[in-house]
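Student: Predicted model and sequence below, questions to follow.
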Amino acid sequence: MENEASAMTDTSTSRFSRLLSAMFPRMPDFHGLLNDQCDLVVRAMDEFVAFMETGDAAKAKEVRRLEHEGDKLKARNIDVLNRSFSTPFDREDIYRAITTIDEGLNYAKTTVREMEVLGIEPDTHMLEIARLLHQGAKALQTGFARLKANPLAAERDAAAVRKTERQTEKVYRKAIAELFDPEHYAQALAERRREPGDDLELLLEPMDQAGCSSVAKGLSFVMEALKRREIYRHLSNAADHLAHAGDILHDIVVKTA
């Protein structure tokens, strides 16, 4: 009889537990989910910096592969958020964090893609900004990892992410100033032992040879400047999005600390 009573009690407890689980599902580990995204961004930035150092097409390909992996992580995390009954902090902030962290990956991928399409090789300014983006991604990774146990420390990391954006803007302005300086352009060409405008002269054949060569060199300078300006601006926007992710981390700290 005691065994039967015990079995009935266990069954009742089990049913009650299942009922509670159905009504109040266990909260997903959103800290871990966001950490997964931050870890992937850092991995992508490792490859991004390596690409800017070497111009290696294999590094660019790896950046694109990691960005596709990031799309899957973002979709997974949004699905978990949509299905969750409760969250450890504001639901909107979690959604903003998921989508904004992913933007860092998107900009790394589109930067290497645009450089391939435009035929632009990395330069020292691009490398410097890439290293700052990597630094910002690392600070973001550390901040979200600390968020659960030590949110006040995470606030310092959020500030570090925003600092890298300000540093990036300084590099961007310097790069633009040099980019539209013809003397700097001519010196860069000399260092690379490259004659500008050879491919453009085919478009100017009706002109005499001297005029054709002069105009082609001018067009080459303008086209090179516009292409590089496009990449610099893209990198600056990448820093803006990482800073936005840092702002979201700050908002979460303010609400939960």
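Tutor: Here it is on my side, so go on.

Student: make it CA atoms for all contacts and neighbour counts henceforth
Tutor: Noted.

Student: so which helix or strand takes in the closest residue to residue 24 other than its chain neighbours?
Tutor: Spatial nearest neighbour of residue 24, chain neighbours left out: residue 85 (6.9 Å); criterion: CA to CA, 6 or more residues apart in numbering. For residue 85, there is no host helix or strand (DSSP states H and E).

Student: so residue 85 makes contact with residue 25?
Tutor: Yes: using CA atoms under 8 Å, residue 85 makes contact with residue 25 at a distance of 6.4 Å.

Student: does residue 28 count as helix, strand or coil?
Tutor: Look at residue 28: counting by DSSP: H, G, I helix; E, B strand; the rest coil, its state is coil.

Student: now residue 121
Tutor: Relying on three-state DSSP, one would call residue 121 coil.

Student: Can you give me every residue that contacts the residue nearest to the spatial centre of the chain?
Tutor: The centre of the chain sits closest to residue 104, judged by CA atoms, centre = their mean, with a distance of 1.5 Å. If you count contacts by CA atoms under 8 Å, 6 or more residues apart in numbering, residue 104 has them with 41, 238, 241-242.

Student: for comparison:
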Amino acid sequence: MDENTNEQGLKRKKYGIFGSFFPPKYDFEAMLVEQAERTLAGMEAFTRWMNEDTLTSPDALIQIGREVDLHRYNLEARLLEAFSTPFNRQDIYTFSRNMDYILNHAVETAREMHAFGVIPDEPIREMSQSLLHGTRHVLEGTRYLGTDKGRVEDSIRKGRKHVHAIEDIYITCMADLFQTNDAMEAMKKREIYYHLRGGGKALRMTLYIMHKAVVGLA
């Protein structure tokens, strides 16, 4: 039995008897993997931009964000057309939407840093790195949805560590920020910290939906 035949057999087993009568018209798992890959590429572009000596206009990052949005819109349109899905339809939508929020927060962070003239400090760099690593674990888990529960759960555990790291860094840097005498600088930094924390919340929700899907597929 070749690999493709075996994979088709696994999918038939996963979808059950109704899936054999009404097979999925679209490969939503592949679409989610592609979105996760594009989201990770966007996060990698974001961290590269963050490490530039002089922060240039984040036009390239904004364009990546728009392209990922188009991919998500396409997935949502297919959800409306599909009779059956590999796991809960609402979970697919929420998973895709929150994954998109991760990159959206990164794009807004870059736009505001450039507009406000905010130079990345250690908390900004650390939260950005945690978002990058967390997104990498989202991609790893998404690749094994429906085929390897253990690997998905391992990716979720690793991703959650970065969620906690972002929250810890945010609380610490905000406490330090409240001690500064430069009110204008504090206001600018607060906006940036808040967006990165928002990315962490989107990462948390993405991992939650992934876990919910794994439980449903078990």
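Tutor: Cool, the structure landed. Remember, predicted model here, so these are calculated numbers, not experimental data.

Student: Now do the same for the residue nearest to the centre of structure 1: its match in structure 2.
Tutor: Aligned counterpart of residue 104 of structure 1 in structure 2: residue 102 (TM-score structural alignment).

Student: Quick check: which element contains residue 240 of structure 1?
Tutor: helix 209-256.

Student: and that helix, what does it pack onto?
Tutor: Here helix 209-256 of structure 1 touches helix 91-118, helix 124-146, helix 151-179, going by 3 or more CA pairs under 8 Å, 6 or more residues apart in numbering; DSSP states H and E.

Student: Now the longest one: buried residues?
Tutor: Along helix 151-179 of structure 1, these residues count as buried under the neighbour rule (16 or more other CA atoms under 10 Å): 151-152, 154-155, 157-166, 168-169, 171-172, 175-176, 179.

Student: Quick check: that helix compared with structure 2, mean distance?
Tutor: Following superposition, helix 151-179 of structure 1 is found to deviate from structure 2 by 1.5 Å on average (mean CA distance after the TM-score superposition for structure 1).

Student: how far does that helix sit from the chain's center?
Tutor: Averaged C-alpha coordinates place helix 151-179 of structure 1 at 14 Å from its chain's average position (CA atoms, centre = their mean, to the nearest Å).

Student: That helix corresponds to what range in structure 2?
Tutor: Mapped onto structure 2 using TM-score structural alignment, helix 151-179 of structure 1 spans residues 149-177.

Student: Which helix or strand contains the aligned partner of residue 34 of structure 1 in structure 2?
Tutor: Following TM-score structural alignment, the counterpart assigned to residue 34 of structure 1 within structure 2 is residue 32. Secondary structure assigned from DSSP H and E places residue 32 of structure 2 in helix 28-50.

Student: Tell me the buried residues in that helix?
Tutor: 28-29, 31-47, 49-50.

Student: now that helix, how far from the chain's geometric center?
Tutor: Worked out by CA atoms, centre = their mean, helix 28-50 of structure 2 lies 8 Å from the chain centre.

Student: Can you state the mean residue-to-residue distance of the helix or strand following it versus structure 1?
Tutor: Sequence-wise, the next helix or strand downstream of helix 28-50 of structure 2 (DSSP H and E) is helix 59-81. Once the two models are superposed, helix 59-81 of structure 2 sits on average 0.8 Å from its counterpart in structure 1 (mean CA distance after the TM-score superposition for structure 1).

Student: what range in structure 1 does helix 59-81 of structure 2 sit on?
Tutor: Using TM-score structural alignment, helix 59-81 of structure 2 pairs with 61-83 in structure 1.

Student: same check, this time on stretch 183-198 of structure 2
Tutor: Under the criterion TM-score structural alignment, stretch 183-198 of structure 2 matches residues 222-237.

Student: Next, the residues that contact the matching stretch from outside, please.
Tutor: Against stretch 222-237 of structure 1 from outside (CA under 8 Å, 6+ apart): 107, 111, 114-115, 118, 120, 126, 129-130, 165, 168-169, 172, 175-176, 179-180.

Student: again, only using 7 Å
Tutor: With contact meaning CA atoms under 7 Å, 6 or more residues apart in numbering, stretch 222-237 of structure 1 is reached by 111, 118, 126, 129, 168-169, 172, 176, 179-180.

Student: just stretch 30-41 of structure 2 next, same as before
Tutor: 68, 71, 75, 96, 103, 135-136, 138-139, 142-143.

Student: again, but for stretch 48-67 of structure 1
Tutor: With CA under 7 Å, 6+ apart, stretch 48-67 of structure 1 has contacts from 44, 47, 105-106, 108-109, 112, 121-122, 126-127, 130-131.

Student: Buried members of those residues into ChimeraX, please.
Tutor: Typed into ChimeraX, the line below selects the buried ones among the contacts of stretch 48-67 of structure 1, using 16+ other CA under 10 Å:
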select :44,47,105,106,108,109,112,122,126,127,130,131
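
Student: Now render the contacts of stretch 48-67 of structure 1 as JSON lines, adding distance to residue 228 of structure 1.
Tutor: Shown next, in JSON lines, are the contacts of stretch 48-67 of structure 1 (distance: CA to CA, whole Å):
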{"residue": "44", "distance to residue 228 of structure 1": "22"}
{"residue": "47", "distance to residue 228 of structure 1": "21"}
{"residue": "105", "distance to residue 228 of structure 1": "21"}
{"residue": "106", "distance to residue 228 of structure 1": "19"}
{"residue": "108", "distance to residue 228 of structure 1": "16"}
{"residue": "109", "distance to residue 228 of structure 1": "16"}
{"residue": "112", "distance to residue 228 of structure 1": "12"}
{"residue": "121", "distance to residue 228 of structure 1": "9"}
{"residue": "122", "distance to residue 228 of structure 1": "9"}
{"residue": "126", "distance to residue 228 of structure 1": "9"}
{"residue": "127", "distance to residue 228 of structure 1": "13"}
{"residue": "130", "distance to residue 228 of structure 1": "15"}
{"residue": "131", "distance to residue 228 of structure 1": "18"}
